[in-house]
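Student: here is the input, now give the coordinates:
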Amino acid sequence: MIEIKDAPGTKGRQVRLSVSDLDAVYRLHLAATGAVGRPELIKPESRDFFERILGGGGSIVGFVSDDALIAYGVLQFDLPPAEDARPLLGLGAGDRLAKLAGASVLPEAWGGGLHDELIHLRVDEARRAGIRHLYATSAPGNLRSWPNLVDAGFAVRAIVEKYGGHLRYILHRDLETAGPQETGGAWCPVEDIGRQRALIAAGSAGMRWRRRADGGRDLFYRGVA
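Tutor: Take a look at the predicted model:
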């Protein structure tokens, strides 16, 4: 565990994790996914997955408070064919792509902004590594995940079935541009998967979101020139 710096407020210390932290990462993963209890919203990962990342397949950054790991975020460089989103994003084989491959926050620390911080930390890490394109997957029903990604400049570019047939947004960000040129636009309820897929097929991407009066969420789809 390598300390990066103190985090703002009471979020603890920012750290970059190593193979020696494998057990702590996996325990936190089990605690966070167990608290949600819905594998259709959050993909359960194996201990081997984290071992591969920490062994050189990527990096894991996190937050420590009172010497305990309270949050982590995975940045995956080595993408197996099933996780290579270049075809979905219209990228070529030579385009450098990495994945924000999951994040977990100790349930007692939910709501403290750690998920947002982990997104920004990994974006900075990708820039330092010379990565241009980043992507992430998030279930449409995971309201703790994709809104934070959209707020951080990611756009919904596809909706696919993954991880046992569960729906996932594919969100993309080009780190070398301020964002795609936008034309037109329409709000669409997150629950309306068919309409969102039609908007994406017509060349639009989900770039902003809003909370409805009934507690639901809408995504704003705009054409990408």
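Student: from now on I want contacts and neighbour counts done on CA atoms only, so please keep to that.
Tutor: Noted.
Student: for this protein, just list every one of the strands.
Tutor: Secondary structure of the chain, counting by DSSP state E: strands at 2-6, 13-16, 58-65, 68-76, 97-105, 133-138, 155-162, 166-174, 182-189, 204-211, 217-224.
Student: Serialize the ones you listed to a markdown table and add fields for mean neighbour count and distance to Arg86.
Tutor: What follows is these, written out as a markdown table (neighbours: other C-alpha atoms under 10 Å; distance: least, C-alpha to C-alpha, whole Å):
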| stretch | mean neighbour count | distance to Arg86 |
| --- | --- | --- |
| strand 2-6 | 12 | 31 |
| strand 13-16 | 20 | 27 |
| strand 58-65 | 22 | 18 |
| strand 68-76 | 24 | 14 |
| strand 97-105 | 23 | 8 |
| strand 133-138 | 24 | 9 |
| strand 155-162 | 21 | 11 |
| strand 166-174 | 21 | 10 |
| strand 182-189 | 14 | 21 |
| strand 204-211 | 21 | 16 |
| strand 217-224 | 21 | 17 |
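Student: nearest to Gly37, out of the ones you listed?
Tutor: Nearest of the strands of the chain to Gly37, taken as C-alpha to C-alpha: strand 97-105 at 13.3 Å.
Student: quick one on the thing from earlier: tell me which of the strands of the chain sits nearest to Leu88.
Tutor: strand 155-162 (7.0 Å).
Student: which other helices and strands contact the closest one?
Tutor: Other elements packing on strand 155-162 under the criterion 3 or more C-alpha pairs under 8 Å, 6 or more residues apart in numbering; DSSP states H and E are helix 86-89, strand 166-174, helix 193-201, strand 204-211.
Student: returning to what we had before: possible to save the strands of the chain as a markdown table with distance to Ala198?
Tutor: A markdown table is the format used below for these (distance: least, C-alpha to C-alpha, whole Å):
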| stretch | distance to Ala198 |
| --- | --- |
| strand 2-6 | 44 |
| strand 13-16 | 41 |
| strand 58-65 | 34 |
| strand 68-76 | 30 |
| strand 97-105 | 25 |
| strand 133-138 | 19 |
| strand 155-162 | 10 |
| strand 166-174 | 14 |
| strand 182-189 | 11 |
| strand 204-211 | 9 |
| strand 217-224 | 11 |
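Student: now the second one, please; I'll put the structures next to each other:
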Amino acid sequence: MMRGALAVSSDLTLRRLTLSDLAAVDELNLLAVGPRIDPNVVKPESHAYFESIFAGRGFFVGVFDGPLLVAYAILQHDHAAKDDPRESLGLPPGAPVGRLAGARVAPAYRGRHLQRALIAARVAAAPPDMLLFSTAAPVNTPSWCNLLAEGFPIRDIQFFFGGYARYLMVRDGSSYDPAASIVVDPLDTERQKVLFAEGWRGYARGQLETGAPGVIFGKPALG
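Tutor: As a prediction, the model looks like this:
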């Protein structure tokens, strides 16, 4: 687990949050997402959900500028039955599995790679026997790009949180051959579902012929 405060940059520090930080989490959540949230892009989160994480469903990691909370992220290990990922991941009931859940960065601190730092911090803080996964909307390019860069390839497109399309991204340590890959439009759900069924995985960001972001697909290397 994390010990004390870890340096993020020369002026920012990172540490585990406690219940005393709950009001700051609520405030940052509203600041980061605004008064209206599109659930097709970002999962809405509530004060009650935050309380449940502090009560034992997981933990928060926060980035501070002095006393000010400027970014946070959640690792959740207790999952609601309707969103339990174990069957989708081929895991038995009760297997340790953690979801990299909601993350927020204050607008003034965006562009400083804090999302990636928070992904890495949660990976480092998770128990070694816990399988880690996350979800990201195909339309939310920054989210899935950061997860890909931190070793979470895309395994499937599923519907979570009341029926919204999300990439299922699982940290499994797989490697891929760039010479045997293709670039796919993240909005082309039908083609991606076919590739997933054939054993392909999305493992890096690419670029479509139009110049728009694409997902590089390959098959995990054997051995």
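Student: tell me the counterpart of Asn148 of the first structure in the second structure.
Tutor: When the second structure is aligned by TM-score structural alignment, the residue opposite Asn148 of the first structure is Asn146.
Student: I meant Ile119 of the first structure, not that one.
Tutor: So Ile119 of the first structure corresponds to Ile119, using TM-score structural alignment.
Student: need the contact list for that match.
Tutor: By C-alpha atoms under 8 Å, 6 or more residues apart in numbering, the contact set of Ile119 of the second structure is 73, 100, 147, 150.
Student: was I right about the first one contacting Gly62?
Tutor: The one in question is Ala73 of the second structure. Yes: the pair Ala73 of the second structure / Gly62 is scored as a contact, 6.5 Å apart, by C-alpha atoms under 8 Å.
Student: identify the contacts common to those two.
Tutor: The contact sets of Ala73 of the second structure and Gly62 overlap at Leu118 (C-alpha under 8 Å, 6+ apart).
Student: any idea how far the nearest residue to the match of Asn148 of the first structure once chain neighbours are set aside is from Val139 of the second structure?
Tutor: Distances taken as C-alpha to C-alpha, 6 or more residues apart in numbering put Arg116 closest to Asn146 of the second structure, at 5.7 Å, once the chain neighbours are dropped. Note on Arg116 of the second structure: its distance to Val139 of the second structure, by C-alpha to C-alpha, to the nearest Å, is 18 Å.
Student: same check, this time on Val183 of the second structure
Tutor: Taking C-alpha to C-alpha, one finds Val183 of the second structure at 16 Å from Val139 of the second structure.
Student: number of nearby residues for the closest residue to Asn142 of the first structure other than its chain neighbours?
Tutor: Ranked by C-alpha to C-alpha, 6+ apart and with sequence neighbours excluded, the top spatial neighbour of Asn142 of the first structure is Leu41, at 5.8 Å. For Leu41 of the first structure, the count of nearby residues is 19 (other C-alpha atoms under 10 Å).
Student: then the one 4 residues further on?
Tutor: A count of nearby residues for Glu45 of the first structure, using other C-alpha under 10 Å, gives 13.
Student: got the contact list for it?
Tutor: Residues counted as contacts of Glu45 of the first structure (C-alpha under 8 Å, 6+ apart) are His29.
Student: how does it look with 6 Å?
Tutor: Listed by C-alpha atoms under 6 Å, 6 or more residues apart in numbering, Glu45 of the first structure has no contact partners.
Student: show me what contacts the alignment partner in the second structure of Arg157 of the first structure?
Tutor: For Arg157 of the first structure, the aligned residue in the second structure is Arg155 (criterion: TM-score structural alignment). Residues in contact with Arg155 of the second structure (C-alpha under 6 Å, 6+ apart) are 168-169, 201.
Student: so which residues make contact with stretch 100-116 of the first structure?
Tutor: The contact list for stretch 100-116 of the first structure (C-alpha under 6 Å, 6+ apart) reads 29, 32, 70-75, 136.
Student: one more: stretch 6-24 of the second structure?
Tutor: 5, 60-65.
Student: tabulate these (CSV), appending distance to Pro96 of the second structure.
Tutor: Formatted as CSV, these follow (distance: C-alpha to C-alpha, whole Å):
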residue, distance to Pro96 of the second structure
Ala5, 26
Phe60, 18
Val61, 19
Gly62, 23
Val63, 26
Phe64, 29
Asp65, 33
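Student: setting the sequence-adjacent residues aside, check what's closest to Ala93 of the first structure.
Tutor: Arg86 (7.2 Å).
Student: where's the one you found relative to Thr137 of the first structure, distance?
Tutor: Arg86 of the first structure sits 13 Å away from Thr137 of the first structure, going by C-alpha to C-alpha.
Student: before we move on, what about Val105 of the first structure?
Tutor: Computed as C-alpha to C-alpha, the Val105 of the first structure to Thr137 of the first structure distance reads 17 Å.
Student: might you report the residue contacts of the residue in the second structure that Cys188 of the first structure lines up against?
Tutor: Alignment note (TM-score structural alignment): Cys188 of the first structure maps to Val184 of the second structure. Counting by C-alpha under 6 Å, 6+ apart, Val184 of the second structure touches 214-215.
Student: quick one: Val184 of the second structure and Ile154 of the second structure, what's the gap?
Tutor: Distance of Val184 of the second structure to Ile154 of the second structure, computed by C-alpha to C-alpha: 12 Å.
Student: over to Asp172 of the second structure?
Tutor: Taking C-alpha to C-alpha as the measure, Asp172 of the second structure falls 10 Å from Ile154 of the second structure.
Student: next one: Ala24 of the second structure
Tutor: Taken as C-alpha to C-alpha, the span from Ala24 of the second structure to Ile154 of the second structure is 32 Å.
Student: run a quick neighbour tally on Tyr109 of the second structure.
Tutor: The local packing of Tyr109 of the second structure (other C-alpha under 10 Å) involves 12 other residues.
Student: same question for Leu89 of the first structure.
Tutor: By other C-alpha under 10 Å, 15 other residues sit near Leu89 of the first structure.
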